[in-house]
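# Sharing a model that was predicted from the sequence below.
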Amino acid sequence: MINNRHSNEKNARSTLPLVIRNQFDELQKRLGIHFNNTSLLYNAFTHSSYVNEHRRKKFTDNERLEFLGDAVLELGVSRFLYATEPNMAEGELTKLRAAIVCEPSLVKFSNELEFGNYILLGKGEEQTGGRMRPALLADVFEAFLGALYIDQGMESVTPFLETIVFPKISVGAFSHVMDYKSRLQEIVQQKNNGQLQYEIIEEKGPAHAKKFVTIVRLGETQLGTGLGRSKKEAEQEAARHAIQELGNRQAEGEN
């Protein structure tokens, strides 16, 4: 069975047009990731409609890799959140992870990487705009992670996520799903440390794309700074940084 599978992968690779293989070579170069088994890479971008139109060439669609990639992504994000959000409760971690791995987020990641340009589609799916279909783009992102995991393990998946996904978490791109201000207020009230105050200290950019810089103080002590496209978003980001700062201080005190 294993030998037959490898034989099918080799056949699929050899029957792909040279121009497509060259495109995938370009993708690997652009990403700085080189697959040991390029058939896995091709497989990750192969839609079922392409398989149906090339049955004699024994291509395999990306649905199984998508299934694996979904689990790999959840693991990678879970490990990151566990390490970087020590003060976040289990329910909050689950909510934030769900926002990161949901379809709209995966579509953004996929579009950022221009994955839509590389999907192997059947003619019918191509003509009906499948290349830009959100569900398809999200699936390809997960399938790519599944392929990378099989080919090189988490040792390569984690650096990839550190480049594409984790920075967006760190700058608060998902802060809209978390009420950090309420969480910070709860922490302060538990210790009766004083009154929180938020202050806009700067407005950046033109009127149509203005950004706000906000600081949050506990008494006279500045705890966090936030940048956002609205005052509310900037305050949430400042509160998130403040929670991290209080966590760091607590850890230092325990040490």
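In hand now; what should we look at?
# Please make it C-alpha for all contacts and neighbour counts, starting now.
OK.
# just so I have it, where are all the helices in the stretch 151-255 of the chain?
154-164, 166-170, 180-191, 231-254 (DSSP state H, counting those that start in this stretch).
# shouldn't residue 41 be in contact with residue 33?
No. Here residue 41 does not reach residue 33: they are 10.5 Å apart, not a contact under C-alpha atoms under 8 Å.
# Which residue of those two possesses the greater neighbour count?
residue 41 (23 against 14; other C-alpha atoms under 10 Å).
# I would like the residues contacting the strand or helix carrying the more buried one, please.
Element membership of residue 41, judged by DSSP states H and E, is helix 38-44. The contact list for helix 38-44 (C-alpha atoms under 8 Å, 6 or more residues apart in numbering) reads 9-10, 12-13, 24, 35, 59-62, 65-66, 140, 143-144, 146-148, 151.
# In which helix or strand does the closest residue to residue 110 other than its chain neighbours reside?
Nearest non-adjacent residue to residue 110, counting by C-alpha to C-alpha, 6 or more residues apart in numbering: residue 141, 5.6 Å away. Assigned by DSSP H and E, residue 141 falls within helix 134-152.
# now what about that helix, what contacts it?
Contacts of helix 134-152 (C-alpha under 8 Å, 6+ apart): 35-37, 40-41, 43-45, 62-70, 72-73, 103-104, 106-107, 109-111, 115-116, 119, 130-131, 156-157.
# got another, please set it beside the one above:
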Amino acid sequence: MKLQPPQAEFARRLGHDFTDASLLEEALTHASHSGPVRRDNQRLEFLGDRVLGLVIAEALLADDPDAREGDLAPRFNALVRKEACAEIAEAIDLGSALIMGRSERATGGRRKQALLADAMEAVIAAVYLDAGFAAAQDLVLRLWAPRIRVAEATARDPKTALQEWAQARGLTPPDYVEEGRRGPDHAPQFTISAVLSTGERATATANSKRAAQQAAAGALLERLEGHA
């Protein structure tokens, strides 16, 4: 089959030449536009979620052979969560290629995070079914590479990683602002924001100032790299 221009252009941005273009069409079809002869992307989303998880898990194990499961799990969850998938989809303008009903388009469906995340997972499955695991793995690693690097850096020392990020862009080191403290003296909770000179900031709460600073730095760095 021949893809329509928006889907064909998306395939070029994706960097995969589909042997079976109907797989990509299905991956990009929202339930609002499905019918007897057009399947929506829910089944592919189910498969793509598993393929994504396997690729990311293998990548994290390979990058940090000594890490324990407790260290790997939060990195894994940050990389495969729906918000991350939606941000990747936005970066490659997946929304412009979505096939959906008129009412869904009218309510901003092309920008909805849930729809973008589901379609991103479905696209991964489409590549997997079209060309095998190696092709899907290459796609995921290419699109997720900056986030994987951030996950590894923040796991070691988020404050140092954020400072290096800022300095590499000619910015001053981040400030850490204590926003509040609550709880009894024997179990305090500190809320601290990591703030860049550009105004970008992220806030976290922990049972020590250092832990709150590290968590805030990690959250800010992940957000910055996710939109780079």
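Looks like it arrived, so ask away. It should be emphasised that the depicted structure is a prediction, and the values quoted were computed from it without experimental measurement.
# care to give me the TM-score?
Once superposed, chain against chain, the TM-score is 0.69 (TM-score structural alignment, normalised by the length of the second structure); 181 aligned residues with a C-alpha RMSD of 3.3 Å.
# thinking again about what came up before, just the buried members of the contacts of helix 134-152 of the first structure?
37, 40-41, 43-45, 62-63, 65-66, 68-70, 72-73, 103, 106-107, 109-111, 115-116, 119, 130-131, 157 (16 or more other C-alpha atoms under 10 Å).
# and the residue nearest the centre of the second structure, what does it touch?
Nearest to the mean C-alpha position of the second structure, counting by C-alpha atoms, centre = their mean, stands residue 84 at 2.0 Å. By C-alpha under 8 Å, 6+ apart, residue 84 of the second structure lies in contact with 78, 117, 226.
# would you turn the residues you listed into a markdown table with neighbour count and distance to residue 60 of the second structure?
Converted to a markdown table, the contacts of residue 84 of the second structure look like this (neighbours: other C-alpha atoms under 10 Å; distance: C-alpha to C-alpha, whole Å):
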| residue | neighbour count | distance to residue 60 of the second structure |
| --- | --- | --- |
| 78 | 16 | 12 |
| 117 | 25 | 21 |
| 226 | 16 | 17 |
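# between these, which is closest to residue 209 of the second structure?
The shortest approach to residue 209 of the second structure among the contacts of residue 84 of the second structure belongs to residue 78, at 22.8 Å (C-alpha to C-alpha).
# Helix, strand or coil: sort out the closest one for me.
The three-state label for residue 78 of the second structure, taken from DSSP: H, G, I helix; E, B strand; the rest coil, comes out as helix.
# element containing the closest residue to it other than its chain neighbours, please.
Of all residues not flanking residue 78 of the second structure in the chain, residue 84 sits nearest, at 7.1 Å (C-alpha to C-alpha, 6+ apart). Residue 84 of the second structure is located in helix 82-91, with elements delineated by DSSP H and E.
# give me the number of residues near whatever residue of the first structure lines up with residue 146 of the second structure?
Residue pairing (TM-score structural alignment): residue 146 of the second structure is matched to residue 167 of the first structure. Close neighbours of residue 167 of the first structure, defined as other C-alpha under 10 Å, add up to 12.
# separation between residue 167 of the first structure and residue 216 of the first structure?
22 Å (C-alpha to C-alpha, to the nearest Å).
# picking up where we left off before, so where in the second structure does the helix holding residue 141 of the first structure end up aligned?
Taking TM-score structural alignment, helix 134-152 of the first structure hits residues 113-131 over in the second structure.
# Superposed on the first structure, what's the mean shift for the matching stretch?
For stretch 113-131 of the second structure, the mean deviation from the first structure after alignment is 0.5 Å (mean C-alpha distance after the TM-score superposition for the first structure).
# Pull out the buried residues from that stretch.
In stretch 113-131 of the second structure, counting by 16+ other C-alpha under 10 Å, buried: 113, 115-131.
# Please apply the same query to stretch 181-193 of the first structure.
For stretch 181-193 of the first structure, a neighbour-count test (16+ other C-alpha under 10 Å) marks 181, 183, 184, 185, 188 as buried.
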